[in-house]
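[1] after the sequence you'll find the predicted model.
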Amino acid sequence: MTIDSAEPGAPDRAGHRDEPDRPAGRRGGVDPVKALVHRHRELCARAVDPLEIAAGLEAHGVTDRTAARLRHRDVFSLAEEMYARAARDGEEEPGTGTPDRPGPRPYWAALALTPGVLGAAVVAGLRLTDGQPRSAVAAFGALAMAPVLHYAFRRGPLSTRRRTTGAARVWTCWLLAYALVGDGLLSAARDGGPNSPWPLATAPVLALCLACAPAAWCAHLLAARARRRLTASRGLEEFATAVRPLLLGAFGLFAAALCGLLALCGAALDEPPAYAGAGALGALLLLARLLVVHGSPQVPGRALAGAGAVEAVALATVFAARLPGCSFLAAPVDRLTAAAGPGAVAALACGAAALILLVQAARTLTRASAHAPPCEAS
């Protein structure tokens, strides 16, 4: 792994280079550990325990091999010496230079309920109106939901600190829009339409809106338990082993809550609950958000784009098959929907993307640097 310039062995501004292959002793009056403490003085000053320094070093690319050149068995052992030296050498006492980190605040939990409240109000409006007023209610709901979702997750455990790209937001909106109208439009297109307004899948979308609250609580549970493990573990491998079941447990808890909400909304609105399609979409959105929150925005953006593109292509091929001599284009979608229904397109697209993100989360969210505070991991 390439080591950044803050690490011993990198060239300085004059172009000189340390000799990393020699034993890293105190030759020539140079103490490499002290130099490392100086280069990472902000990290050492803010850390409340050695493992937070280890997490920060890991985020900067410092490996066990680097620690071995400094006569330490691993990064954690090196972090322990840096933690001790930061106080002993007269620098700011670790953990005393900053105010206590705030605990969970009730307002983010209340904000996480707002998408569900708005979704329930819009669905009620759609059920109570008809004609032009119904179209106005649908337009209001579509326009209001995006800012409500944005504001609901500006604070709390699902806050991305502006790491989300514009493309990821667009694809997320497309996936939610497809969950609302995609299956009905696909069925109408296969039957030669649409010649009249096709049915809206309000139950799955309402369940997804209501699921914002359990998603936030599951993310908080994962972050809080991981922070406890961060301070209690005695090494990076021990931390990874302890966090992996926490991640799977939080994900399973959210999946169970979403399935319950889908069943409840389907029964209340007398609509198919769409367990496969909406469940896969909910899992995809949660995993994407968790990865972005913990500093891995690239893969989630590609996964969202891939799932959205599959759904868009499926619709496009069905409509393109109406052109003379192009009926073969709809053959894959026709076979899939004939075997498993129109919801199979969303289930396949979002399910495959969610599986990729689950594997990625098991690799990246079990690293200590993924759960270090922003000042330490950046």
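    Done, it's in.

[2] can we go C-alpha only for contacts and neighbour counts from here?
    Will do.

[3] how near is Val292 to Glu237?
    From Val292 over to Glu237 the distance is 23 Å, taken as Cα to Cα, to the nearest Å.

[4] and these two? which has more neighbours close in?
    Neighbours per residue (other Cα atoms under 10 Å) separate Val292 from Glu237, with Val292 holding more: 23 against 13.

[5] so which strand or helix has that one?
    If you go by DSSP states H and E, Val292 is part of helix 275-293.

[6] and the next helix or strand past that helix?
    Toward the C-terminus from helix 275-293 - assigned by DSSP H and E - lies helix 298-320.

[7] give me the buried positions along that following helix.
    Residues of helix 298-320 classed as buried by neighbour count (16 or more other Cα atoms under 10 Å): 299-311, 314-315, 317-320.

[8] what's the answer for stretch 98-109, then?
    By neighbour count on 16+ other Cα under 10 Å, the buried set for stretch 98-109 is Trp108, Ala109.

[9] end to end, how far does it reach?
    26 Å.

[10] please compare the first structure with the one that follows:
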Amino acid sequence: MSSPTRTPTGTADDAPAPQESEPMSSAVDPVKSLMLIHHDLCADAVDPLEIAAGLEARGVTERTARAYRHRDVFALAEEMYARVPHTEDHAAAELHPPAAAARTRAPRTPARLLLLPLPALLAAAGLAAWPHTAGRPRLALAVGTGAAVLLALRACLRRGPLGSRFPAAPGTAAYVLLLLAAALYGEGLISQALSGGPDGAWAPRTAPLLALLASLVPAAACVRAFRRGARRRLGSSRSLDDFAASVWPLLLALFALYLCTLWGLLGVSAATLHQATGLLSAGSLGALLLLARLMVQHGRAEAARTALLIACAGQFLALASLFASRLPGAAALATPVERLTALGGTGAVPALACSLAVLTLLVRTVPALSRASAYARSAAPADACAREELR
């Protein structure tokens, strides 16, 4: 890492005299006592910024650093790093970081590369066979295709760029399935409710769902690019603030790139299946799912679940208001949804619900993923990071 050489604003001799009940090591060298507390962090770090990120994740603030006679957490981390003996592996990693990373990178197999487009391929195969079936074979085709797509989707989220070492919060999978079902049947149900139904069956909107499944490939590419870019900046930044200032533009740029790619896939899918594109509704849903996955990957599962719940609740309340307006004297309940659909069609309802959830999650995603502690190998677990954010 190319970090500047800094002189600490104070030394161990400048530390205030401790009380008699404190150990002698703290009286002579308070930084050494801190190094003993965070021994694993100091021993595994390959640069000072990784120690600073780990300290940040474990609740060490600027105020704590000033108590140790350092102007900030990074200056404290530099002294801790300078005083730790480094192994030959760490020295080799500093001198040749690409080679060190290559030794730990998992090999890419053809099966692993085909895993990401597999859900879209299975869905496309089911849609291609749909016109050639009827009755029970068609029902079996629908059930079999749905089960195969869900299993492939689950495999995509367990490994590769979209995988996560942190578990998702309880209920997250159910909210995602509800949102996907709403993308498939939600607009048709809203149209039926507005016209006095539901009355009979209605055709599902398969084009947005197919585009969302196909967008797993660009989503994984954007996540991988963001992860690598953040780690490069982690190694070249001069301070935690410098790192944060360089990461959030990368995050927003890749997020915009994914949205543009998703809109292109929606156009191709809609033209192929002769359906409406659903740029706003499916686009906002794809953005929400990507941000939620990023938050889960970095240990913010509760924030992801809350945003998904907001999107589900918004669409449910819109439908509930339409059906509740049929009660005597409750016709005004349907007015907001009727005006919204008159302006933007039936897709305006899920688009608004998902957009509110995206904005809510984006406000938390940018600062959370701009913290160096989100990428340090020795960072604290997610619950410790969450407790530090609440302070």
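    Yep, it's here. Keep in mind the model is a prediction, meaning the values are calculated, not measured.

[11] TM-score for this pair?
    Remark: TM-score between the superposed chains equals 0.87 [TM-score structural alignment, normalised by the length of the first structure]; 353 aligned residues with a Cα RMSD of 2.3 Å.

[12] onto which residues of the second structure does the helix holding Val292 of the first structure map?
    Matched against the second structure by TM-score structural alignment, helix 275-293 of the first structure falls on residues 279-297.

[13] the matching stretch vs the first structure, average offset?
    Once fitted to the first structure, stretch 279-297 of the second structure is off its aligned match by 0.4 Å on average (mean Cα distance after the TM-score superposition for the first structure).

[14] can you list the residues that contact that stretch?
    162-168, 176, 179, 183, 208-209, 212, 219, 223, 255, 259, 262-263, 266, 301, 303-305, 307-308, 347-352, 354-355, 357-358, 361-362, 365 (Cα atoms under 8 Å, 6 or more residues apart in numbering).

[15] next, count neighbours for the spatially closest residue to Trp263 of the second structure that is not a sequence neighbour.
    Leaving aside its chain neighbours, Trp263 of the second structure sits nearest to Leu279 (6.1 Å; criterion: Cα to Cα, 6 or more residues apart in numbering). Using other Cα under 10 Å, Leu279 of the second structure is surrounded by 20 other residues.

[16] quick one: map Val62 of the first structure onto the second structure.
    With TM-score structural alignment as the criterion, Val62 of the first structure pairs with Val60.

[17] its match reaches Asp72, doesn't it?
    No. Val60 of the second structure is not in contact with Asp72 according to Cα atoms under 8 Å; the separation is 10.0 Å.

[18] ok, the residue nearest to the spatial centre of the second structure to Arg112 of the second structure distance?
    Nearest residue to the geometric centre of the second structure (Cα atoms, centre = their mean): Leu294, 1.3 Å. Separation of Leu294 of the second structure from Arg112 of the second structure (Cα to Cα) stands at 20 Å.

[19] how close does the lengthiest helix in the second structure sit to the first structure?
    Determined from DSSP state H, the single longest helix within the second structure is helix 240-273. Following superposition, helix 240-273 of the second structure is found to deviate from the first structure by 0.7 Å on average (mean Cα distance after the TM-score superposition for the first structure).

[20] okay, buried residues for that helix please.
    Applying 16+ other Cα under 10 Å to helix 240-273 of the second structure flags 240, 243-244, 246-248, 250-251, 254-255, 258-259, 261-267, 269-270 as buried.

[21] can you check stretch 24-42 of the first structure too?
    In stretch 24-42 of the first structure, counting by 16+ other Cα under 10 Å, buried: Ala24, Pro32, Val33, Lys34, Leu36, Val37, His38, His40, Arg41, Glu42.

[22] just the residues you listed: which are in helices?
    Pro32, Val33, Lys34, Leu36, Val37, His38, Arg41, Glu42.

[23] stretch 357-371 of the first structure corresponds to what range in the second structure?
    Using TM-score structural alignment, stretch 357-371 of the first structure pairs with 361-375 in the second structure.

[24] contacts for the matching stretch next, please.
    Contacts for stretch 361-375 of the second structure (Cα under 8 Å, 6+ apart): 50, 52-57, 230-231, 234, 240, 243-245, 247-248, 251, 288, 291-292, 295, 298, 303-304, 307, 379-380.

[25] pull up the aligned stretch in the first structure for the helix or strand containing Gly188 of the second structure.
    Take DSSP H and E as the rule and Gly188 of the second structure turns out to sit in helix 172-194. Taken onto the first structure by TM-score structural alignment, helix 172-194 of the second structure occupies residues 168-190 there.

[26] ok, average deviation of that stretch from the second structure?
    Compared with the second structure, stretch 168-190 of the first structure is 0.7 Å away on average (mean Cα distance after the TM-score superposition for the first structure).

[27] buried sites along that stretch?
    Neighbour-count burial for stretch 168-190 of the first structure flags 168-169, 171-176, 178-190 (criterion: 16+ other Cα under 10 Å).

[28] next: stretch 114-133 of the first structure.
    So, applying 16+ other Cα under 10 Å, buried residues of stretch 114-133 of the first structure: Thr114, Pro115, Gly116, Leu118, Gly119, Ala120, Val122, Val123, Gly125, Leu126.

[29] who's in contact with the residue mapped onto the second one from the second structure?
    Residue correspondence to the second structure (TM-score structural alignment): Pro115 of the first structure is matched to Pro119. If you count contacts by Cα under 8 Å, 6+ apart, Pro119 of the second structure has them with Ala148, Val149, Leu150, Ala152, Leu153, Leu213, Ala214.
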